Structure formats: structure tokens, C-alpha cells
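Asks: this one's structure only:
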């Protein structure tokens, strides 16, 4: 198998791909990039033309977009049972939850921009922060409802899958801006996800556990 190289910013969306590579037990190299204008360099834009992580080098080419990379890896290594094939009953739910992670991440990304990138507090919008945090809460409600459904196994599908990887990573990022609180099924699920040996514990973007809405 050809060399796999993940271009990664810690505590960003690329953490999902890192986690999946570790769950698949694939040999890979991780190249860490700073979360700055370096991602707009010609070198990096040759890997991902919009200057965002992740980018994954495999088979002599670069792949980008987190959901697409996860689908490709799951299809390439089906024996790990982290994806669901086109003929499987859980295929639709797998795709829904895999791509739902991006919905949650987009709200978390907007809040990250407000709290971290706008370093002058006067530039931050309490209205935007409140709206985006409330939208994160709606996402958390959807996850809680799914996990608390009748006959649940404690995972988004019948067994642990890459859908759990994608949504859990998004939730771990988003809970810095909206507390999980009394959503008991989600609390337990996140604890199980973070306890997995392949889960990548990282420091990077965030300098605190929770960011309050600015006054």
C-alpha cells in the first residue's frame, strides 16, 4: 500500500481523519500545520485548493473534504466495518450522520472565528455568538434523541462506526461553546468515544474548556 500522509491542524476537522486512520490501524504520517496563513501558501493550496484541513495524500494524489475522505477510507478498508456499503440497511443512516457532523462543525467554526480569530473583544458579536450557540444546542438535541432511541446500542448505528467518529469530534469541538448539560445519553456516548484507544488527545486551537457569550 502506498504511503498515507495526513495534513492536519490539531483540534480541527482533520482530527476526525486522524482518529479514523488510527481506528483502521493504518500506517501514516501526520504533517502538522499551524492555523494561520500558511494554509494559503502555494505548497498547501496544491493539496487543498481552498486552504483548509484536512488534506490526505494517498495513491499518488491528494484528497480533501473530511466527509469524502472518511467515505473513501471506509470503502477502501471495508473489513474494519467502520462504514456501511451501498447494499446495507444502515447505509442511509450512516451517510446522514456522517454529513450531519459538518452541520455541527459549521456552527462551531463560526464560534471559533468569533472567540479566537477576532482577538479584539469589541469586534465580537454577542448576537452571532448566541445564535450559533443555540444552533449547536439544536444539533446536540438531535444527537441525544438518536442515542436515546428505543433499542439503542449506545452508538449512532447498531455498532461503532465512522459516523460516531465524525459526529463525536464535531461535538467535542462544539461543546466549548454550548454545554452538553443534562443530555445523559450524549454524555455517556462522548465518554465512550474519548475512552477509545484510538481517540487522539490533542492540544491546539483552544485555550479554555468553555467560551462564554461576550457581554
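Replies: Yep, that arrived. All of these numbers come straight from a predicted model, not from anything done at the bench.
Asks: drop to CA atoms for contacts and neighbour counts, all remaining ones
Replies: OK.
Asks: so residue 48: helix, strand or coil?
Replies: Classification of residue 48 by DSSP: H, G, I helix; E, B strand; the rest coil places it in coil.
Asks: hmm, residue 61 and it touching each other?
Replies: No: with contacts counted by CA atoms under 8 Å, residue 48 stays clear of residue 61, the gap being 10.9 Å.
Asks: pretty sure residue 57 is in a strand, no?
Replies: Yes: the assignment for residue 57 is a strand, going by three-state DSSP.
Asks: give me the more crowded residue out of residue 48 and residue 61.
Replies: Neighbours per residue (other CA atoms under 10 Å) separate residue 48 from residue 61, with residue 48 holding more: 21 against 8.
Asks: included below, for side-by-side comparison, is a second structure:
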């Protein structure tokens, strides 16, 4: 039994955490949870009272929130080289948490057809959807990776978000996104993680 456990569902942001775990290359156990079932059971609520996935437990310590999981694993396993170098820290933290905060809020509201009026835009951290998307695009167009010339944990989170949003048509693909996604999705760890999650999804479907 590994000292690291991933709680996930293959139809969730747990795919991001799985990719990050494959990048760090450490052994881990997996608990696949079902929506409305084991995800809301008392046992898992003891791990994450929100009843959401993903979550990881490492040496008895719980980490939830996908961006936090990516940042934590990069720091916990520095030999993987996914944490930022000093000159990369500003963009690393800036864009990872921009994607986790303003972009996530903008996409959620856009999907629910919630459009802030001019006054509400001054209160919303993302302003409006179009503004948040323009800034996100600029982040991936500036350098090969969001923190500069090297792949980091920030790319796992930001890249997964862009991949998810473009595949579901929430944001439109363009040259900047296509080039960025081609770079990060060619990584062996990304491919392994996808294969594992696709297999888990097929197993869940067969069991149902």
C-alpha cells in the first residue's frame, strides 16, 4: 500500500490530479468514487467534507482543490522538476491561480448563462467572460509554457483547464491554444493518465 492515495472519478477534474501524479512518478493508490454514492458517503466526507473529487492523502495529510494538489505534489517531490525555479515563481503562481480563480468563475457563470452587468463586473474577480478569456490566451501565447520555457505543474492545471474548455466548446480553439495543447498533451505522463482514466471509466460503465 502506497503512502499516497488519489480519490477520483474519471469523469471529473480528478483527471488533472491523475496527470500530475503520473508526472511525479511516485507510487499511489486510487479510490474511484461515484457521484451521489461513495462520493457522499461518511467515509469519504471524512476526507473531504465537500464531497467532491479529487483529493489526495499523503502521509495522512489531506489536500483538496485541484490547483493546490498540483502545487503540493510539485513541492513534495522536487526531484520531478515540476516546481518553479526562483525566476519562474511569479508566472507559475500567477497563472495557476488565475486559472483556478477568475477563469473558473468566469467559465462556471458563462455555462450557467449568468452575465454580470456593468456594476457587477466591478465586483466579480473575472470582470467579464471575454476579458478573462483574452488574458488566459495571452498567458499561453507569451512563452512555450506558462512559467516560461519549461514545463511545470502550472501547465498541468492550466493546460488541463484549456483542454477541457475547448473540447466542450466553452472556449474556442485558436492557434495559441492549439500549439500549447500540442506541446503538453504529447507528454508520456499525460497519455498514461488518460489511458488509466479511460480504463476506469469503461470499468465503471460495465459495472453499471
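Replies: Arrived safely, thanks for sending. Quick caveat: nothing in here was measured; it's all calculated off a predicted structure.
Asks: overlay the chains and give the TM-score.
Replies: The TM-score (TM-score structural alignment, normalised by the length of structure 2) is 0.75; 183 aligned residues with a CA RMSD of 2.8 Å.
Asks: dump the residue contacts of the nearest residue to residue 99 of structure 2 once chain neighbours are set aside.
Replies: Counting by CA to CA, 6 or more residues apart in numbering, residue 158 is the residue found nearest to residue 99 of structure 2 once chain neighbours are left out, at 6.0 Å. With contact set as CA atoms under 8 Å, 6 or more residues apart in numbering, residue 158 of structure 2 has these partners: 95, 96, 99, 146.
Asks: most surrounded residue in these?
Replies: Result: residue 146 is most packed of the contacts of residue 158 of structure 2 (other CA under 10 Å), 28 neighbours.
Asks: ranges for the helices of structure 2?
Replies: Secondary structure of structure 2 (DSSP state H): helices at 14-24, 42-45, 66-76, 89-98, 104-111, 118-123, 129-142, 153-167, 175-185, 188-207.
Asks: any chance of a markdown table for those, columns distance to residue 4 of structure 2?
Replies: Below are those laid out as a markdown table (distance: least, CA to CA, whole Å):
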| stretch | distance to residue 4 of structure 2 |
| --- | --- |
| helix 14-24 | 10 |
| helix 42-45 | 15 |
| helix 66-76 | 10 |
| helix 89-98 | 23 |
| helix 104-111 | 27 |
| helix 118-123 | 39 |
| helix 129-142 | 31 |
| helix 153-167 | 18 |
| helix 175-185 | 24 |
| helix 188-207 | 16 |
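Asks: ranking those helices by burial, who's on top?
Replies: Stretch with highest mean neighbour count among the helices of structure 2: helix 14-24 (a mean of 24; mean count of other CA atoms under 10 Å).
Asks: thinking again about what came up before, the residue nearest to residue 99 of structure 2 matches what in structure 1?
Replies: Under the alignment by TM-score structural alignment, residue 158 of structure 2 pairs with residue 167 in structure 1.
Asks: pretty sure residue 104 of structure 1 contacts residue 172?
Replies: No: with contact defined as CA under 8 Å, residue 104 of structure 1 does not count as touching residue 172 (10.3 Å).
Asks: so who does the residue most central in space within structure 2 touch?
Replies: With distances taken as CA atoms, centre = their mean, residue 157 lies nearest the centre of structure 2, 3.8 Å away. By CA under 8 Å, 6+ apart, the contact set of residue 157 of structure 2 is 16, 66, 67, 70, 96, 99.
Asks: if I line the two up, what does the second one land on in structure 1?
Replies: I take that to be residue 66 of structure 2. Using TM-score structural alignment, the partner of residue 66 of structure 2 in structure 1 is residue 66.
Asks: chain neighbours aside, what residue packs nearest to its match?
Replies: Closest residue to residue 66 of structure 1 apart from its sequence neighbours, by CA to CA, 6+ apart: residue 54 at 6.4 Å.
Asks: with adjacent residues omitted, what lies nearest to residue 71 of structure 2?
Replies: Residue 71 of structure 2's closest residue in space is residue 153 (CA to CA, 6+ apart), at 6.5 Å.
Asks: re the thing from before, report the separation between the residue nearest to the centre of structure 2 and residue 204 of structure 2.
Replies: Separation of residue 157 of structure 2 from residue 204 of structure 2 (CA to CA, to the nearest Å) stands at 25 Å.
Asks: do the same with residue 141 of structure 2
Replies: Computed as CA to CA, the residue 141 of structure 2 to residue 204 of structure 2 distance reads 38 Å.
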